[in-house]
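Undergrad: What shape does this take:
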Amino acid sequence: MPISLFPALRPAALAITAGLAFSGLAMAQAPTSQLDTIQSRGALQICTTGDYKPFTLAKDGGYEGIDIELAKSLAKAIGVEAKFVATKWSDLLADFTAGKCDIAMGGISVTLDRQKRAFFSTPYLINGKAPIVRCADKAKYQSVADIDKPDVRVIVNPGGTNERFVRANFKQAKIEVFPDNVTIFDQILAGKADIIIAESIETKVQEKAKPGLCAVNPDEPLQYGEMGYLLPRGDVTFKAFVDQWLHLAKATGEFAGIYNQFVR
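TA: A predicted model of the protein is given here:
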């Protein structure tokens, strides 16, 4: 009596059918990415402080800077327009996690504290904290130990990683918090403070912009650091898109062209 092969095939067929059904269910239940929301809205909303040259600077009712131009590039890659949302360093993470914007850009340092509440893009710059001082005092302030003395006045903008670095490393120096990150460098020239700690790239830009100020060892900063863009936590689809756009911007020279507009 012939033996039928069909019964032996039934379990495999059932497994395939079940697998396809499960895959379809998983796809149907896949969470919507912020990328979908952005495309439906027709606009990429970008939180930025507007006070951190050369990355973001409020000017003439708009913004300019490295990350402003890169934000426009990202929006174009998505196929939408760029809309900027004003924030400040002390409110940056709260505004972002509250959903006031899709992405935060503008010289944002990658930190583990921020990483707890948001994703970061692939870092786009290696940076670090460096002092900027009056040129006559440059030789005096070569290290943390040189700065951390009772007669040294350190001035810092509030709410960001600059303030955190200052408070973590300077226990004897006099620390003053100054609310305006645009005019803060003028306080050094006016003799009202001795040192500002900022990102090394920013100290280079301010050195060129304000005669009399000198960056101290900006190519050998006091602390290693990276910069990236804040993205919604858990949204791997949006992060993958931003990372790929950033990779292509660097590979094609677009990133370097924008960077050189504001730094060199």
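Undergrad: alpha carbons only for contacts and neighbour counts from here, please
TA: Fine.
Undergrad: so which helix or strand takes in residue 84?
TA: strand 81-86 (DSSP states H and E).
Undergrad: So which bits of that strand are buried?
TA: 81, 82, 84, 85, 86 (16 or more other CA atoms under 10 Å).
Undergrad: That strand packs against which elements?
TA: strand 43-48, helix 66-78 (3 or more CA pairs under 8 Å, 6 or more residues apart in numbering; DSSP states H and E).
Undergrad: highest average neighbour count across those?
TA: Burial of the helices and strands packed on strand 81-86 is given as mean neighbour count (mean count of other CA atoms under 10 Å); strand 43-48 ranks first at a mean of 24.
Undergrad: who touches it?
TA: The contact list for strand 43-48 (CA atoms under 8 Å, 6 or more residues apart in numbering) reads 38, 56, 71, 75, 80-88, 92, 95-96, 100-106.
Undergrad: Here is the second sequence; please produce its structure so I can put it next to the first one:
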Amino acid sequence: MSLKFFYLQLAFLFTIINFPLKAYCEKQSIPLKVCTTGGFVPFSSYANGKWIGFDIEMIKEFSKTSHFKYKVYNFNIDDIFQALNDYKCDLIAAGITITDERKKEFLFSLPYYSSGIVYMYKKENLEIDKVEKFEMLNSNKYKVGVKLGTTNDYFAVKYLGNTNITKFTDYSEVINAVIKGSVDYVIVDLSFASFVEKKNPNQLNYKLTPEDHELYGIVSRKNNQELINNFNKFLDKWKSSGKYEKILKKYFN
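TA: Sure, this is the predicted structure:
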């Protein structure tokens, strides 16, 4: 291989990696690869042969205004960041909480949703219902359920170390565990708990924990600053247009 040809190849690779992703997708007709976590209602789920949810509609609107195609890929939350690093996706839209630790390795968009962490339990579980302080739940007499790899998982390990923690790989397993009584309560996001409680009004209840404020953002790799910039511009216009509020009411009212 000649030295000239080598430098030409190197320059081409540099262009692909650093070229604004939106423009590259348009030029090459390559769909933007979007990773999500199915089952995290009402943000992302798969039903009747298609993806639905707040995050899904948000990406759909983003693609329309930015003129690119996209394809959705499903990953468990504990695998999704590695998938991003491995270039199996270009961005993550899965109700991902923005944390300082995650920001060290990944790029986050501006927040598009505010939530919190709650504990959810069966209404008939009067012992849990009568707990006056969250700290009282940190006892080895309680069994707690969490979704593996989420901020709820990290929260439980940090604040509920005396309990018996069971980690599930699917959100449906988390809810089934508390409904069937195999755990005393579960740690979940406020947005998720609110949606599930409305679906099970006579069975479940939830209360806030000290972590009552979390912000969700779109995630990408450090070399995709242009993509995140484009999304932030879209988000600002989307909110100003009133369409954001319309979709918000659709999934959270």
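Undergrad: Format the helices and strands packed on strand 81-86 of structure 1 as a markdown table; extra columns: distance to residue 260 of structure 1.
TA: Output for these, formatted as a markdown table (distance: least, CA to CA, whole Å):
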| stretch | distance to residue 260 of structure 1 |
| --- | --- |
| strand 43-48 | 20 |
| helix 66-78 | 9 |
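Undergrad: And these: which comes nearest residue 24 of structure 1?
TA: helix 66-78 (26.8 Å; CA to CA).
Undergrad: against structure 2, where does that closest one fall?
TA: Counting by TM-score structural alignment, helix 66-78 of structure 1 pairs with residues 54-66 of structure 2.
Undergrad: and that stretch, how far from structure 1 on average?
TA: If you overlay the two and look at stretch 54-66 of structure 2, the average distance to its match in structure 1 is 0.8 Å (mean CA distance after the TM-score superposition for structure 1).
Undergrad: quick one: contacts of that stretch?
TA: By CA under 8 Å, 6+ apart, the list of residues contacting stretch 54-66 of structure 2 from outside reads 22, 42-44, 69-70, 93-95, 231, 234, 247-248, 251.
Undergrad: Next step: the residues you listed restricted to strands.
TA: Under the assignment DSSP state E, the contacts of stretch 54-66 of structure 2 contribute 70, 93, 94, 95 to strands.
Undergrad: need the contact list for the second one.
TA: Looking back up the chat, that one is residue 93 of structure 2. Residue 93 of structure 2 neighbours (CA under 8 Å, 6+ apart): 34, 35, 36, 55, 56, 59, 217, 218, 219.
Undergrad: And it, what's its match in structure 1?
TA: Under TM-score structural alignment, residue 93 of structure 2 pairs with residue 105 in structure 1.
Undergrad: Could you tell me how far its match is located from residue 121 of structure 1?
TA: Using CA to CA, to the nearest Å, residue 105 of structure 1 is found at 10 Å from residue 121 of structure 1.
Undergrad: Now the common contact residues for the two.
TA: 228, 229, 230.
Undergrad: okay, now the corresponding residue of structure 2 for the last one: neighbour count?
TA: Going back to what we said before, that points to residue 230 of structure 1. For residue 230 of structure 1, the aligned residue in structure 2 is residue 219 (criterion: TM-score structural alignment). Number of residues near residue 219 of structure 2 (other CA atoms under 10 Å) recorded here: 29.
Undergrad: Determine the three-state secondary structure at residue 219 of structure 2.
TA: Look at residue 219 of structure 2: counting by DSSP: H, G, I helix; E, B strand; the rest coil, its state is strand.
Undergrad: Then the one 4 residues further on?
TA: Recorded secondary structure, residue 223 of structure 2: coil (three-state DSSP).
Undergrad: can you give me the helices for structure 1?
TA: 6-29, 34-41, 66-78, 92-97, 112-115, 144-147, 161-169, 184-189, 200-209, 236-251, 254-263 (DSSP state H).
Undergrad: So which of those is nearest residue 126 of structure 1?
TA: Nearest to residue 126 of structure 1, of the helices of structure 1 and by CA to CA, is helix 200-209 at 9.6 Å.
Undergrad: corresponding residues in structure 2 for the closest one?
TA: Taking TM-score structural alignment, helix 200-209 of structure 1 hits residues 190-199 over in structure 2.
Undergrad: mean per-residue distance, that stretch to structure 1?
TA: Looks like 0.8 Å for stretch 190-199 of structure 2 (mean CA distance after the TM-score superposition for structure 1).
Undergrad: In that stretch, which residues are buried?
TA: 190, 191, 192, 193, 194, 195, 196, 197.
Undergrad: from the middle of its chain, how far away would it be?
TA: 15 Å (CA atoms, centre = their mean, to the nearest Å).
Undergrad: One more: stretch 80-94 of structure 2?
TA: 12 Å.
Undergrad: can you give me the end-to-end distance of it?
TA: 9 Å.
Undergrad: follow-up on the earlier one: which residues sit against the match of helix 200-209 of structure 1?
TA: Here stretch 190-199 of structure 2 has contacts from 40-42, 115-118, 120, 203-206, 208, 252, using CA under 8 Å, 6+ apart.
Undergrad: do stretch 143-160 of structure 2 as well
TA: 77-78, 97, 117, 137-139, 163-171, 174, 177-178, 182-189.
Undergrad: Can you turn the buried part of those into a ChimeraX selection?
TA: To isolate the buried ones among the contacts of stretch 143-160 of structure 2 in ChimeraX, judged by 16+ other CA under 10 Å, type:
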select :77,97,117,137,138,163,164,165,166,168,170,171,174,177,178,183,184,185,186,187,188,189
